[in-house]
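**Student:** got a structure for you, letters missing:
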C-alpha cells in the first residue's frame, strides 16, 4: 500500500513553499484515504500493512495546520439479517456551525431490497441514528455517494438516483436526464454551494455535460467538448482514455485521466493543464485541497486608521 502523495499544482507563488512542505509532512505517515469533502481528508494510520487501525484520522485541511487532526473510533459493526449481504459503506461529513459532524452509512441487500443503517458520532461514540429500507436492490458501485442539505444521494440503478432524507427518514428516487446512464468513471455528483441542489457531471467520449438538479427538474448548465478545448488552447489532442477522477464543489473544476496524463479542468474558467504523467494507466483517487490566494482579511472594528 503506497503512502499518500501531496502534489502541488504548478506554478505556485514562492510564499506557498513552506505551506506545501508542511502539508506533505502531515500526510507522510498516513495511508488509505477513505473519503473527502472539499478540504477534509480522512485516513487510516498504519505502522505496517497487516496492522488493524485503532482509529480513523480526520485531516481537516493539510494546508491549514491550525485545524488540528481529529481521531474518531472505528466504524461500528452490526449483525446482518439472514439473507442480507453488505453492499457498501461510506463516511460522510456534514457542516454544523464552525465544525463538522460525522455520519457513517452502512448498506446491505438481499438482492431485491436494500436496508441502510445510519450512525452519527456523538461524544466520541458511534450512535445509531436510524435504519431505513427501500424496495430497490441498490449496489452503488459507480456513482459517488453525496451528502447535501440533510439528504444522502446514491446510485439506485444505472438510470436512477436514490435519495435518503435524514430528517424524514424516507427514500425517494429520481431519474437521470433522458438518455443518460451512470458509467464507469464517467459520472459524478457535486454539491451546489447553497446545498439546495446537486450537480451531475457526465462524460461521454470527449463531451462533458454539467446538469443541475433543483426541485424536480434537471437543467443543462454547461457543456465542454475536449477536442475543441484542446484546439482552442493550442494543446495536443489527448482525449483518448478519458476518465473522471474527482470533481470539485459547485462543479467548478474536475480532474481527468487522459491516457497516461492527469489533467486539471477548470470548468467555469475553461482552463486545462497537465498535472502529472505516469506509465500507469490508473492513478487512484485525487483529493484536492485549496487555499484562498491572495489572502483577504476582515476589516478591524473600532480601530482608528493608522497615520502614515
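**Tutor:** Sure, I can see it. All values derive from a computational prediction rather than experimental measurement.
**Student:** contacts and neighbour counts: CA atoms only from here.
**Tutor:** OK.
**Student:** The stretch 101-250 of the chain: helices as residue ranges?
**Tutor:** With DSSP state H, counting those that start in this stretch as the criterion, the stretch 101-250 of the chain has helices at 226-232.
**Student:** From residue 96, how far off is the residue lying closest to residue 225 once chain neighbours are set aside?
**Tutor:** With CA to CA, 6 or more residues apart in numbering as the criterion, residue 225 has its nearest non-adjacent residue at 4.6 Å, and that residue is residue 207. To residue 96, residue 207 is 37 Å away according to CA to CA, to the nearest Å.
**Student:** Compare those two (neighbour count), which wins?
**Tutor:** Higher neighbour count among residue 207 and residue 96: residue 207, with 15 against 8, using other CA atoms under 10 Å.
**Student:** and that one, what does it touch?
**Tutor:** Residue 207 is in contact with 223, 224, 225, 226, counting by CA atoms under 8 Å, 6 or more residues apart in numbering.
**Student:** ok, back up a step: so the residue nearest to residue 225 versus residue 63, what's the distance?
**Tutor:** From residue 207 across to residue 63, the span is 33 Å (CA to CA).
**Student:** Can you point out the buried residues in stretch 166-178?
**Tutor:** For stretch 166-178, the neighbour count (16 or more other CA atoms under 10 Å) marks 166, 171, 175, 176, 177 as buried.
**Student:** Could you work out the most separated pair of those?
**Tutor:** 166 and 177 (24.8 Å; CA to CA).
**Student:** Quick check: closest non-adjacent residue to residue 144.
**Tutor:** Per CA to CA, 6+ apart, closest to residue 144 is residue 188, 6.0 Å.
**Student:** Use this one as the comparison:
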C-alpha cells in the first residue's frame, strides 16, 4: 500500500523502526494505514492487531472517511426466474481480494428450491417452494457457517400463506429487512377500493413485536401492490396507477401518507435512497435513465426534482426497450433487462459505466434481481473494558 508523505519521510531519515514507532504513537498517522485497506473485511482483520487498532477502525468518523473513499462494491446479483422457478447467482466482482467471498455467494449451502424475497447487507430472505406450503428462512451467503435460520410468522398471518415480490392480489404479505441492522419487518397489506390497511410487525426471526395497524384513504381506487421498500424506518408501498404510500412505523403517531410520482414517469420505475438524501426514483424514458429525488418542502408539500438523465448506450445501440429491474441498496447501481435480447445490464450511476451480461432471462416482466453487496458497516469484535490495554 502507499504510505503517507509523513511516513515516507520518517522511513528515509531514521529507518523503518523509527517510522513504525512514530505511527504507533500518533493516532492521526495510524488512521492512514487502515484507510488504505480497500475492503471492509480487512478493517476487521486490522482491528484484531490490538485494542488501539480496534478503536481506530471502529471510530464512526473514520468509518465515514473509509466509506467515502471505498464505496460499497457489488459482488454479484441473484436472478429469480419466475417462469422456470429458478434462482441463479451471477458473479460481478473481479477483485482478487473478493474472489473467495464471491465463490461462497451461491446456494451451495442451502436448499435449491427457494426464491429470494429480499436482499440487504449480505443477507437473503428466502421463501421455500412451492409457495403454498413452504416456509421462510434467512441466509448469509458470505457466512455460510451460520446456516439457514428459520423464520416463524405470527399465527394470525399463517392463513395468507404466500410471499412474493410481485403479488397482484388485494391482500399480500411481504417480508423485508429493516435497513442495515438485524431486524426484520413483516407487512400485511389489504386493498379495498380506495381504502388501504397495513399491519406491520417489527422483530427478529423468532420474536415479533406488537402489530402496528395503519389505515388510510387513497386518492383513487387501486387494485394491487407492486413492491415495497424500507428507508430509515419508513415503509414505502408502490401501488398501481403511479402512487406511493408511505408509513413511518416508529413515529409516535402513525399516519399513512400518499405521494404521486412525477407526471412524466410511467409505471416502470424503482425506488432507491442515498445517505440522508431523501427518496430517489429511477425510471426508463425511451433509451434514457432518469433519476428523480423526492423531498418535502417547509410546508410539508411533495417536491420532485430531476437530478440526472442520460442515455443507456447498450439499449440505444441495439435499439431495444428495457425494463428497470433493481437498484442496489446503496443506490449506486441499477440493473436493467433488455426486452428483445433478454440480456441484463448493470449501470454505475456515479460513472455511468455499463456492463452487459449475456445471461438470458425468462419472462422479463416477472424476473426479479437482487444485488449482493459488500457488508457495511463491518462487525468488529467486542472490546473488553475490564482488560483495557493496547495489545
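**Tutor:** Structure received. All of these numbers come straight from a predicted model, not from anything done at the bench.
**Student:** Work out the TM-score between the chains.
**Tutor:** Once the chains are laid over each other, their TM-score by TM-score structural alignment, normalised by the length of structure 1 reads 0.76; 278 aligned residues with a CA RMSD of 3.4 Å.
**Student:** which residues are contacting stretch 348-361 of structure 2?
**Tutor:** Contacts of stretch 348-361 of structure 2 (CA under 8 Å, 6+ apart): 81, 312-314, 332-334, 341-347, 367.
**Student:** which of those count as buried?
**Tutor:** For the contacts of stretch 348-361 of structure 2, buried by 16+ other CA under 10 Å: 81, 312, 314, 332-334, 342-347, 367.
**Student:** Where do the strands of the stretch 201-350 of structure 2 begin and end?
**Tutor:** Here the stretch 201-350 of structure 2 has its strands, by DSSP state E, counting those that start in this stretch, at 212-217, 225-231, 234-239, 243-248, 256-260, 269-273, 279-285, 288-296, 302-311, 322-327, 333-338, 344-348.
**Student:** is it possible to export these to a markdown table including distance to residue 115 of structure 2?
**Tutor:** Below are the strands of the stretch 201-350 of structure 2 laid out as a markdown table (distance: least, CA to CA, whole Å):
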| stretch | distance to residue 115 of structure 2 |
| --- | --- |
| strand 212-217 | 27 |
| strand 225-231 | 16 |
| strand 234-239 | 21 |
| strand 243-248 | 25 |
| strand 256-260 | 30 |
| strand 269-273 | 20 |
| strand 279-285 | 25 |
| strand 288-296 | 28 |
| strand 302-311 | 33 |
| strand 322-327 | 16 |
| strand 333-338 | 19 |
| strand 344-348 | 19 |
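**Student:** looking at those strands, which is closest to residue 136 of structure 2?
**Tutor:** Here strand 225-231 is closest among these (CA to CA), at 17.6 Å.
**Student:** could you say what helices and strands the closest one packs with?
**Tutor:** strand 171-177, strand 234-239 (3 or more CA pairs under 8 Å, 6 or more residues apart in numbering; DSSP states H and E).
**Student:** Work out the gap between the shortest one and the centre of the chain.
**Tutor:** In terms of CA atoms, centre = their mean, to the nearest Å, the centre of strand 234-239 of structure 2 is set 15 Å apart from its chain centre.
**Student:** what's the mean gap between it and the aligned bit of structure 1?
**Tutor:** Here the mean offset of strand 234-239 of structure 2 against structure 1 after fitting is 2.1 Å, by mean CA distance after the TM-score superposition for structure 1.
**Student:** Now do the lengthiest helix in structure 2: everything it contacts.
**Tutor:** Taking DSSP state H as the criterion, structure 2 has its longest helix at helix 5-25. Residues outside helix 5-25 of structure 2 that contact it (CA under 8 Å, 6+ apart): 29, 30.
**Student:** Repeat that for stretch 323-336 of structure 2.
**Tutor:** 72, 120-121, 268-275, 282-284, 322, 337-339, 344-350, 364-365, 367-371, 373.
**Student:** again, but for stretch 133-143 of structure 2
**Tutor:** In contact with stretch 133-143 of structure 2 (CA under 8 Å, 6+ apart) are residues 101-102, 104-107, 122-128, 146-152, 161, 205.
**Student:** If any of those are buried, put those into a ChimeraX selection.
**Tutor:** This is the ChimeraX syntax for the buried subset of the contacts of stretch 133-143 of structure 2, where burial follows 16+ other CA under 10 Å:
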select :101,102,105,106,107,122,123,124,125,126,127,128,148,151,205
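**Student:** mind listing what residue 173 of structure 1 touches?
**Tutor:** Contacts for residue 173 of structure 1 (CA under 8 Å, 6+ apart) come out as 156, 160, 161, 162, 163.
**Student:** That one matches what in structure 2?
**Tutor:** Counting by TM-score structural alignment, residue 173 of structure 1 corresponds to residue 258 in structure 2.
**Student:** One more: residue 117 of structure 1?
**Tutor:** So, by TM-score structural alignment, residue 117 of structure 1 is matched to residue 199.
**Student:** And residue 211 of structure 1, by the same measure?
**Tutor:** So, by TM-score structural alignment, residue 211 of structure 1 is matched to residue 292.
**Student:** That match touches residue 278, doesn't it?
**Tutor:** No. Using CA atoms under 8 Å, residue 292 of structure 2 makes no contact with residue 278, being 10.4 Å away.
**Student:** which one of these two has more residues nearby?
**Tutor:** residue 292 (21 against 14).
**Student:** and the gap between the more buried one and residue 132 of structure 2?
**Tutor:** For residue 292 of structure 2 relative to residue 132 of structure 2 (CA to CA), the value is 38 Å.
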